[in-house]
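> Take this sequence and fold it.
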Amino acid sequence: MRIDLKGRTALVTGSTQGIGAAIATGLAGAGARVGINGRDSARVEDSAARLREVLPDADLVPVAADVTTEEGARRAVDALGQVDILVNNLGIFGTADPLEIADDEWRRYFEVNVLAAIRLTRLLLPGMTGRGWGRVQYIASDSAVVIPAEMIHYGMSKTALLAVSRGFAKQAAGTGVTVNAVIAGPTHTAGVEDFVYELVDRDLAWEEAQRVFMRRHRPQSLLQRLIEPEEIAHMVVYLSSEQASATTGGALRVDGGYVDSILP
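Model prediction:
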């Protein structure tokens, strides 16, 4: 399958590292003009430079903006002008005793993981529907369906994204714009490495620590390993393409078989 995104502009939030950086790389590799987003301008510029080392001809726009604020969201949109593909990837996660999570922390998880995505969708969806083409995606998680006891506040935010995605898909019905959620399974990123070592012996080498983590804490994974960010990106690039024109309102799993059901 050859995916050609030339002439399309994409905004990937939280794309200076991890899954977001892999998604930006995949979209740029398919020919899209890609907005690299993060709050710190130096990190954004560095991320764009590293991507250009891999793809020298990539059309990249550094977008230093805190999209969790109204001002930052508008700055990101203004920096790119027309946006055809919105990938709401930005998110925070962490472990916590459910009975110790304060109200402000519940609000922070909702505002960063959910409201920021809603705000950008609200800003960009009218232009997409007016032009008769667009792609909106929300990077959810297996935690949206299998709520971890140690991450209830995170799981709550990802469950909310599934509802937001389905609702906006209905709003865009019949317009040529598709809206989907991607359910990412346990994925190998720097942040997840730290998370793994919170739960297993820090003296273990990474490969052994990963195996112990999956065996003890994610035993239902059929992949039996962490997913690489590029594997999530492949789904996002496909959903951004013409070939995915009939896929909308969905929650598509790249979870390594972690969720033990046929449907989410």
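> contacts and neighbour counts: CA atoms only from here.
Will do.
> Please identify which helix or strand holds the residue located most distally from the centre of the chain.
Centroid-distance maximum for the chain: D203 at 30.8 Å, with CA atoms, centre = their mean. Assigned by DSSP states H and E, D203 belongs to no helix or strand.
> Please apply the same query to W106.
Judged by DSSP H and E, W106 forms part of helix 103-110.
> The structure of the following sequence is requested for comparison with the preceding one:
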Amino acid sequence: MRIDLTGKSALVTGSTQGIGLAIALGLARAGARVGVNGRSAERVETAIEEIRRSAPDAQVVSAVGDVTDTDGADQAVDAVGSVDILVNNLGIFGAEAALEIDDAQWRRYFEVNVLTAIRLIRSTLPGMKDRGWGRVLTIASDSAVVIPAEMIHYGMSKTSLLALSRGFAKEAAGTGVTVNSVIAGPTHTGGVEDFVYQLVSQDLPWEQAQREFMRLHRPQSLIQRLIEPEEIANMVTYLASPLASATTGGALRVDGGYVDAILP
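All right, here's what the predicted structure looks like:
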């Protein structure tokens, strides 16, 4: 199976590290011209250098902009030009007792995790429809289906993304554009390492802390480990390709078997 994205331009939000960086690298390796996005020009350039070290022939452009507001989103989209592949990866998460989540936090999680994706889809989907080809991919989470007691505000936002993808897939019906979400399971990133240490002893070395976290807080995982970002990127790269032309309106799982259901 050969994935060829030559001639396609992609924008991956929040792609200076973690899952977003892995996705940007995966798309670039497949031949896409990729806009690397972040709020800091310095961090974006660092990420671009990392991608070029792994894929010397990669076509990558700096798409600096805070996509959580309209001006920043427009700036990032304009840096790429005609966006054929949009990957809504940017998101925030953190542990908080359910009854201590105040109105401001509820709004922030919805605005950053959900409204940002809506804004970017609204900006790029019309052009994809006009050109008769496009891919919109939104990174959701197992927390969309199995709401974690320690961060229900995050779970709420990720559930919303599933509805968002399904709805916009209907908007794109019959146009050659597909819209899907990817349900990512517990993934090994720097941010997740910090999160793990919020829930287990900070005195534990990382490998032991990871095992303790999975045992206590994610015991449903069938692979019994954190997922590596590249494993998420593999699914995204496939869904972004012409090979996935009949897959739309779906929620595709890369969760290590965490969600205990046949369907999402």
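> So after superposing, what's the score?
Between these two chains, after superposing, the TM-score reads 0.99 (TM-score structural alignment, normalised by the length of the first structure); 264 aligned residues with a CA RMSD of 0.6 Å.
> Who are the packing partners of the helix holding W106 of the first structure?
Under the contact criterion of 3 or more CA pairs under 8 Å, 6 or more residues apart in numbering; DSSP states H and E, helix 103-110 of the first structure touches helix 152-171.
> mean shift between the helix it packs on and the second structure?
By mean CA distance after the TM-score superposition for the first structure, the fitted helix 152-171 of the first structure averages 0.3 Å away from its aligned residues in the second structure.
> just the angle between that helix and helix 103-110, please?
Per axes from the mean of the first three to the mean of the last three CA atoms, to 10 degrees, the angle that helix 152-171 of the first structure makes with helix 103-110 is 40 degrees.
> What are the buried residues along helix 152-171 of the first structure?
By 16 or more other CA atoms under 10 Å, the buried positions in helix 152-171 of the first structure come out as 152-162, 164-166, 168-169.
> Surely R43 of the first structure and T16 touch.
Yes: R43 of the first structure is within contact range of T16, at 6.8 Å (criterion: CA atoms under 8 Å).
> more neighbours, the two?
The residue with more neighbours, out of R43 of the first structure and T16, is T16; 25 against 17, by other CA atoms under 10 Å.
> Okay, F213 of the second structure and V192 of the second structure: tell me how far apart.
Remark: distance between F213 of the second structure and V192 of the second structure (CA to CA, to the nearest Å) = 11 Å.
> which one of these two has more residues nearby?
Neighbours per residue (other CA under 10 Å) separate F213 of the second structure from V192, with F213 holding more: 21 against 17.
> Now do the aligned partner of that one in the first structure against E150 of the first structure, distance only.
Aligned against the first structure by TM-score structural alignment, F213 of the second structure finds its counterpart in F213. Between F213 of the first structure and E150 of the first structure the distance is 14 Å, computed by CA to CA.
> One more: R135 of the first structure?
33 Å.
> How about T68 of the first structure?
Using CA to CA, T68 of the first structure is found at 24 Å from E150 of the first structure.
> okay, the two: which has more neighbours?
Neighbours per residue (other CA under 10 Å) separate T68 of the first structure from E150, with T68 holding more: 21 against 13.
> Secondary structure class of the nearest residue to the more buried one once chain neighbours are set aside, three-state.
Spatial nearest neighbour of T68 of the first structure, excluding adjacent residues (CA to CA, 6 or more residues apart in numbering): A116 at 4.8 Å. For A116 of the first structure, the secondary-structure state derived from DSSP: H, G, I helix; E, B strand; the rest coil is helix.
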